[in-house]
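Trainee: Sharing a sequence plus its predicted fold:
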Amino acid sequence: MPTYTQYQKSNGANLWRVTGYLGVNPETKKQVNINKGGFLTQKAAKAYYRQVSYDILKNGFQNHKDATFKEIYELWLETYELTVKESSFVKLKQKFDTHILPTFGEKEIKKIRVSDIQKFANTMREKNTQFKEYVSNVSRIFDFAIKQGYVSENPAKKIVMPRKKKNLQEKEINFYTKDELKKLLEYAKNNEPFQIYTFFFLLANTGCRQGEILGLQWDCINFDEKVLTIKQTLTRGKNRRQYLEEPKTKKSRRKIPLTDETISILKKWRLIQKEECLKLGVNIFDGKQFVFCDEKGEPIQLSHPRLWLHRISKHAGIPKLSPHALRHTFATILIGQGINFKTVSELLGHSSVSMTLDTYAGVYQEEKIDSINLLANALS
């Protein structure tokens, strides 16, 4: 007998799932079960089970096996969602929606051949450095389909994985020069609200990720010890919902020293923010108040800094880059000043020094050239 259970998704929606035994496939000699959710009512789940049972009775197991790649993916997705953070779930789902489902979604999964996936891998290689990850995600769906009895083998494991294109491996890092950074901060200081100036000053002087800065609360800043603690980040979940989550790695949870000038600017902004909150009747100023917030005390929208920076860039006469470029600017300036890569890696919260070396290989090459030139000058 089938079992019908109600469950709640992370967005609060109550749905129904049907699970049950359908019989043994005479061709594969394997037991076939049903496990499908997403029904708005128990009645709908029962109707689906009756239809599947009827199809098997009339046509055998073949009809039940004619599931599309997308149908199997959706079954897999329900379980995957329970194993990862919401932000990770959203990012992976976006990759499927953008590249994988348009290619394989409507195809019957049992009719997808090795040649189809080989063509997909070759095509993705031409336009995306992460093409191996996309192939791996396709493979995950086939592994799941095997466990569910829909297919007997995984064609994604039989392809010849292409090599990365050299021009795609060498990803260009966008950053501001020292002069451009000075222009940016000078314009923001003289023409923008103090909150915006403080945001970009802090971003440029800590090398933090945008989400880390927007997720800061005042108790993350120790004014006496002049230290900023990164212990959470503002990110986006399903339906573009913003929420706080812990850093992904231990290295991302870190302490960053602050200069006297940074401390002074933060103190000034805290005073201005407190006055603005009181004027609006929002008396919520405590350690949990967000450092950068809207008139309701909620975190700034993740999309706003890009708009701020584009406006500033236009008026300041500097390149139109993303806020993440300030993180790269911070790193390249430190490397240019001879700061060792281990220290830079720790400040950035990278998982390893090798990640820092790979990211800023071009800057490192310039440093090696400068070192050789210094040696040549010393010997001349």
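Mentor: That came through, no problem. Predicted, not measured: the structure shown is a model, and the values here were computed from it.
Trainee: going forward, measure contacts and count neighbours with C-alpha atoms only.
Mentor: Fine.
Trainee: Quick check: residue 234 is in a strand.
Mentor: Yes: assessed by DSSP: H, G, I helix; E, B strand; the rest coil, residue 234 belongs to a strand.
Trainee: Below is structure B, check it against A:
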Amino acid sequence: MPKRDPHIKEYKNKRGERLFKFHLYLGLDANGKRVNITRQGFPSYNEAKTTYDQLRANGTQGYQKPKQIKTDEMYSLWFENYKGQVKESTANKTWQLYKNHIKPIFGNRFMDKIQVKAVQKFANQKAKEIVKYKDVVRLLSTLFEHAIRLGYVEQNPIRKIIMPNKTSRPRRDIEHNVYSKQELEEFLAAAKKYDITAYTYFKLLSSTGLRRSEALALSWKDIDLTKNTLSVNRTLAYGLNSKTIMQPPKSKMSKRILPISANLHETLINYKKSQKVIYKYLFHGANGKWCTLTKHAQWLNAIYKNNPNLRRITIHSFRHTFATLLISETNIKPKTVQMLMGHEDIKMTLDIYTHLNDQNKIDATNSIRELNI
């Protein structure tokens, strides 16, 4: 076995991992200053030896001290440009992803020191914690790609990891997190006793399939009680620094005109009559400005607190309740459901409501067995 170079030293880091390092004097640079190099973190002796020999052979010629940057600094550089290219709410969501997931692990670490092993462990852990773990991993990859362009790192360690195929965290149970028609009627009756504003809000969600923030953004100009239509033109969202902003809907398909049923028509007329002052927005604060993005949660919690026998569902599930009842109790076509829900493509509609298709298969099987011909 060849004798090892004594300049290559073995050591252990804080996690007990066996690594290699070296210290090398290259000579004097063009300004007469001594050039000393210390490199560490090599996973094997051979990698450390190869780098040591290359640096020693080149000497001070063309040598430049490598630039280093921490992940937090790189994120700030990248985000400054990114935030001007997307919706403010999207920029805020990206910041939340970074702050909550990447920053605690890698924020204070130099990017050129982050190894593939650490990134793989990070991806595996996020797959256990959150459903959209790939968004987090892709954001970290984007930062490494930006660092490569700016000359801070030579390679992106994300390219070398094995991305976990599926998250181990359970997805939302859409099939059971919706109301039956009877349960919806019981909830709306309880909401009506609690407060007419809250009742009107949940009636809108369950009668039109509006997203919760689309409903909060509605103005009276969006309601045409003559044509019985409702126009979706805006949505409330969290912008940078978590301030509430008004912006265009989620996607091109989200900007839509929805029909108003006779039942909802009556609800809106009664709600308008109940208002002492008719402000611009249907749902507003004391000064007439739009509600906060937490107001609907306060209404829902109060209704459930006053009516403990009601089965609890999430606010977003009133939108799913609308679509589920529409599909299960009518002959509506999936393409029409897509239009009403404002989904970008039909695949999204079908993916969300696959459980209805499964139930149809069961019903078909039972019917054929019963017919028995």
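Mentor: Yes, it's here. Since we're looking at a predicted model, the values are computed, not measured.
Trainee: Would you pull the TM-score for this pair?
Mentor: In this superposition the chains share a TM-score of 0.78, using TM-score structural alignment, normalised by the length of the second structure; 308 aligned residues with a C-alpha RMSD of 1.9 Å.
Trainee: end to end, how far does stretch 299-319 of the second structure reach?
Mentor: Chord length of stretch 299-319 of the second structure, first to last residue, is 16 Å (C-alpha to C-alpha, to the nearest Å).
Trainee: Give me the buried stretch members for it, please.
Mentor: Using 16 or more other C-alpha atoms under 10 Å as the test for burial, stretch 299-319 of the second structure gives 299-300, 303-304, 315-319.
Trainee: can you check stretch 250-265 of the first structure too?
Mentor: Applying 16+ other C-alpha under 10 Å to stretch 250-265 of the first structure flags 251-258, 262-263, 265 as buried.
Trainee: Find me the equivalent region of that stretch in the second structure.
Mentor: Stretch 250-265 of the first structure corresponds to residues 252-267 of the second structure when matched by TM-score structural alignment.
Trainee: what sits up against the matching stretch?
Mentor: By C-alpha atoms under 8 Å, 6 or more residues apart in numbering, the residues outside stretch 252-267 of the second structure that reach it are 200, 203-204, 207-208, 225, 228-234, 248-249, 339-344.
Trainee: Please apply the same query to stretch 228-239 of the first structure.
Mentor: By C-alpha under 8 Å, 6+ apart, stretch 228-239 of the first structure touches 11, 86-87, 90, 211-216, 220-222, 242-247, 252-258, 302.
Trainee: Please pick the buried ones from these.
Mentor: 86-87, 90, 211-216, 220-221, 242, 244-247, 252-258, 302.
Trainee: Among these, which lie within helices?
Mentor: 86-87, 90, 211-214 (DSSP state H).
Trainee: Let me have these in a markdown table, extended by distance to residue 176 of the first structure.
Mentor: What follows is these, written out as a markdown table (distance: C-alpha to C-alpha, whole Å):
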| residue | distance to residue 176 of the first structure |
| --- | --- |
| 86 | 33 |
| 87 | 29 |
| 90 | 31 |
| 211 | 20 |
| 212 | 20 |
| 213 | 19 |
| 214 | 21 |
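Trainee: Out of those, which comes closest to residue 152 of the first structure?
Mentor: residue 90 (29.4 Å; C-alpha to C-alpha).
Trainee: so how far is residue 79 of the first structure from the closest one?
Mentor: Using C-alpha to C-alpha, one gets 14 Å for the distance from residue 90 of the first structure to residue 79 of the first structure.
Trainee: out of the contacts of stretch 252-267 of the second structure, which are inside helices?
Mentor: The helices, defined by DSSP H, take in 200, 203-204, 207-208, 339-341 from these.
Trainee: any idea which element the alignment partner in the second structure of residue 179 of the first structure lies in?
Mentor: Using TM-score structural alignment, the partner of residue 179 of the first structure in the second structure is residue 182. In the assignment (DSSP states H and E), residue 182 of the second structure maps to helix 181-194.
Trainee: related to what we said a few turns ago, narrow the contacts of stretch 252-267 of the second structure to just the buried residues.
Mentor: With burial judged by 16+ other C-alpha under 10 Å, the buried subset of the contacts of stretch 252-267 of the second structure is 200, 203-204, 207-208, 229-234, 248-249, 339-343.
Trainee: about what we covered before: quick check: the two most widely separated of the ones in helices among the buried ones among the contacts of stretch 228-239 of the first structure?
Mentor: Using C-alpha to C-alpha, those span at most 21.2 Å, a distance reached by 90 and 213.
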